[in-house]
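Novice: Provide a 3D model corresponding to the input given below.
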Amino acid sequence: MEDEQVVKILLCCSSGFTTSYFAQRLNEAAKQLSLDYEFDATSYFDLYSRAEGYDMILIAPQIGYMLKKFKKALPKKRVCQIPTSLFASYNTGATFSFIQEQLKEYRQQSQEKNSLFSDCRLDCPMHQETVLAIAELYDGNSIQVYIHIYKKGEVLFDDVVIKPNFQKVVLFDLIQYALGQVEGVDLIVLAVPGIIKEGTIIDFPQRGLKNYPMKKRIEERFHIKTTLINNTNAIALGFAYLHPEHEIVTYHSQPYGRAMGGQGTVVHQNLINGISGISGEIKFFLPRMQFSNELARLAKTDFGTQEIVTNALLPTISLIGPDIIVLRAPLINDLEELKKRIATFIPCDAMPEIVMIEDIKPFLFRGIAEYACSFLQETE
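Specialist: Have a look, this model is predicted:
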């Protein structure tokens, strides 16, 4: 159900000059061959700020030593080094073949990763309901909407829909589509961004929602019991469930190129929502803190993102004292450097363990499963 679209490819070299010429040649050849490719070029200084709008990154051989760093910083992109023979000869035909091979391999790897989180069972022996779970994730480039249907605890159906922004995601249409796949859905669970209280989206500016009774509207339209959870909270809950050795877990999400992230905290397997669901909403204090530059500028670089994440985590560490912080921050390449920065403020014996995760979907759907089970037990 993924939208068909032109594959946008960004070429990158030291200054952007040689790749600009190659990009021009590739665009001309793609047009002649009716290929759905669109090429552009940039210098490696501007790569992070421009990569968001592209599906694939091709770096020139002269900066091949930076390939590993770029891959880590851009985990949602296919980042490859152009073979020297192709770049030196500007061989467009062979380059198209190289691109097709790389995209095919990347899609296969993505399918394998998706199969890992499709194993998230709804381990709730007291209930045999059929549950529809819909989760939204934002990776800095697009909105990915994951759809799971559980029947007697097993994943019966899964799909993914990709949209450019939240305005293009029509949840009611997606629910209608999902309900057409399986009969007899007993519960709908939505894991979405925003401040959520008792099924009402208190605040979600990206979608223009404020005090919107989402639960009520869905139940009125589809006549199916519905519940909502913040997606960051679901990830925190899933990690805590899979790692019961930790008493207090905080998950921090810092989307690629974005100043505002979010946090979710679980204490002794219990999710902390706070009054009116405000827990973890760092947007209320982060802009008022002191930074070395504008937040929007800092969010475009590794060093700047470290500064943002440090300032976002310090209040949490000081007030809640988690024993582990789970971090999703694609632009941060050096986790040890981040730890050193935080350690300049926090005593050594109070420093939490900090781990970085790349694939959050297993934790997201584990958290949704746990939340659904709790909801079913409370409402039986």
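Novice: switch to C-alpha atoms for all contacts and neighbour counts from now on
Specialist: Will do.
Novice: just the strands in the stretch 51-200 of the chain please.
Specialist: 56-59, 78-81, 130-138, 143-151, 154-163, 187-192, 195-197, 200-204 (DSSP state E, counting those that start in this stretch).
Novice: so which of the ones you listed is the most surrounded?
Specialist: strand 56-59 (a mean of 25; mean count of other C-alpha atoms under 10 Å).
Novice: just how off-centre is it within its chain?
Specialist: How far strand 56-59 lies from its chain's middle: 20 Å, per C-alpha atoms, centre = their mean, to the nearest Å.
Novice: how about this one, so we can line them up?
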Amino acid sequence: MTAYSQEEFREWILEQKNDLYEIKEDDHQIILDAGYAAASIVFHDMNIIELIIQNAADGLNRFYLHFQLNEKDHAQSLFKEMQNTLIGLEGHHTLNVMLSCSSALTTSFFAENLQQAADSMGLDYHFEAVSYNRLYEKGSEADVILLAPQIGFELEKVKEAFHHRVVLVIPAKIFAQYNAYEMIAEIRNQISERSSETKEHNIEITANDAVILVVAVINRRDGKRYGYRVYDHGEIVMDGEVIKPNMTLQDLEDIITTCYVRYSNIDIVGLALPGTAAYGELDYPELGFHHINIEEYFAERFPMRFYLVNDTNAAVAGYHIDHQEDIFTAFLYIPDNMLIPGVGIMQRKDIIKGKNGFAGEVGSYFRYLYPDESKLNNLPLKTVLTDTLMAIICVFAPDKVVINCRQYPFVEDLKAELEKYIDRAFMPEIEITWHMKHYMMPGMVIQCLDYLNHEKVKRRLREMHKPDKQNKR
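Specialist: As a prediction, this is how the structure comes out:
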């Protein structure tokens, strides 16, 4: 079969006209400009194609992937997926700005002024005012949160609760004059600064003799984020991210292919994925993974080894490396778009996986506690966290619990609730972290190195027990 060329793909894309967007092109890329967002198809060397959708309102990527161009049907299906995502963003691209004061009265007037100013500037912004006591209930719907000067003292608490949103106090002078245009300029500056923030430092990995590709999938409100990284003898030589609506085997295969084209000496691929993982099998029914042997699937397609680990188990291993603490640690993770947490548990240097990798999968526990599905789906997040923490502390009594839950960062509130039932002498240290990928990547590297070392030991043992044919003669 003849490989599908970049020229053929480019010509086909130019034929995919739609009233919703304007097609532009230059030597290296094609742009589908829809006004509210733009999709870019970028053509690179080695037949690598990059697909990106950037939202105009906040400058953030809503879709991102790259793949090696080979098969026609595969390339066209990925383009169609990007095209559908771009079209689907119509009506969902508005930048939502939430203003808050003690009663929402004064901010309601300012919200009206801001809306009129944004409309006159051709900006697709939506402004809404809520009282402070409703902010924690409604704030997750906003992209930007503005606090009136009179409640400015709550800034740090609100920033903690909505860590991944722009949160700022309206300057007193702007608020007093209801200067909508100056406030909008400040909002745009804050969004621009946030988009250009530097990433957190990478956890150092001890030099080793392996080349390892790690792929970690993280649930986010805007879809699935596939982080990938190649470690060459402990040094990061490739680092990137793909944003897709869902997690599929084909998406994982595209990432592995792209990395393998550049680094054909990869020894092992570590996959840190959501769901129950054991003996190479992944069970994640919500996304259509019913006990699929991921390791075998990819081993049939690539000439290297594969090792599958649950996402929170990889995270707790990475946390252990970063902090170098010889303690009993639990890592509790609630994704943005889910209510039920997953838990990774590490006793000193060993991850507790349990029978068939089921340890830490607390979904069944919650379905037992709340058999009424409607009640379960409407549980307050604080209840979910305290119920999970009670189970972890009473069964395992860890030294520390690390929580990654961007919607509820109030540690002191959780401690106060737990201390009604648990003596302080048995209460673990509770810590909040915002960085899932930061821990998953190095944690997966260590898991891969342990796996490779274990394989070496098994080979040596087999060689030691081989019958000596020469002596038998």
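Novice: out of the strands of the stretch 51-200 of the first structure, nearest to Pro330 of the first structure?
Specialist: Among the strands of the stretch 51-200 of the first structure, strand 130-138 comes nearest to Pro330 of the first structure, with 12.1 Å by C-alpha to C-alpha.
Novice: where does that closest one end up in the second structure?
Specialist: Mapped onto the second structure using TM-score structural alignment, strand 130-138 of the first structure covers residues 211-219.
Novice: mean deviation, that stretch versus the first structure?
Specialist: Averaged over the aligned pairs, stretch 211-219 of the second structure sits 1.5 Å from the first structure after superposition, using mean C-alpha distance after the TM-score superposition for the first structure.
Novice: to Leu116 of the first structure, which of the strands of the stretch 51-200 of the first structure lies closest?
Specialist: Nearest of the strands of the stretch 51-200 of the first structure (C-alpha to C-alpha): strand 154-163, 11.7 Å.
Novice: sorry, back to before: turn the strands of the stretch 51-200 of the first structure into TSV, including distance to Gln377 of the first structure.
Specialist: Converted to TSV, these look like this (distance: least, C-alpha to C-alpha, whole Å):
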stretch	distance to Gln377 of the first structure
strand 56-59	45
strand 78-81	43
strand 130-138	14
strand 143-151	16
strand 154-163	18
strand 187-192	12
strand 195-197	19
strand 200-204	21
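Novice: what do we get in the second structure for Lys69 of the first structure?
Specialist: Checking TM-score structural alignment: Lys69 of the first structure goes with Lys157.
Novice: next: Glu281 of the first structure.
Specialist: Under the alignment by TM-score structural alignment, Glu281 of the first structure pairs with Glu361 in the second structure.
Novice: closest to Ile357 of the first structure out of the strands of the stretch 51-200 of the first structure?
Specialist: Minimum separation from Ile357 of the first structure across those (C-alpha to C-alpha) falls at strand 130-138, 14.7 Å.
Novice: what angle separates the closest one from strand 143-151?
Specialist: Angle of strand 130-138 of the first structure versus strand 143-151, following axes from the mean of the first three to the mean of the last three C-alpha atoms, to 10 degrees, is 160 degrees.
Novice: other SSEs contacting strand 130-138 of the first structure?
Specialist: Other helices and strands packing on strand 130-138 of the first structure, by 3 or more C-alpha pairs under 8 Å, 6 or more residues apart in numbering; DSSP states H and E, are strand 143-151, strand 187-192, helix 231-242.
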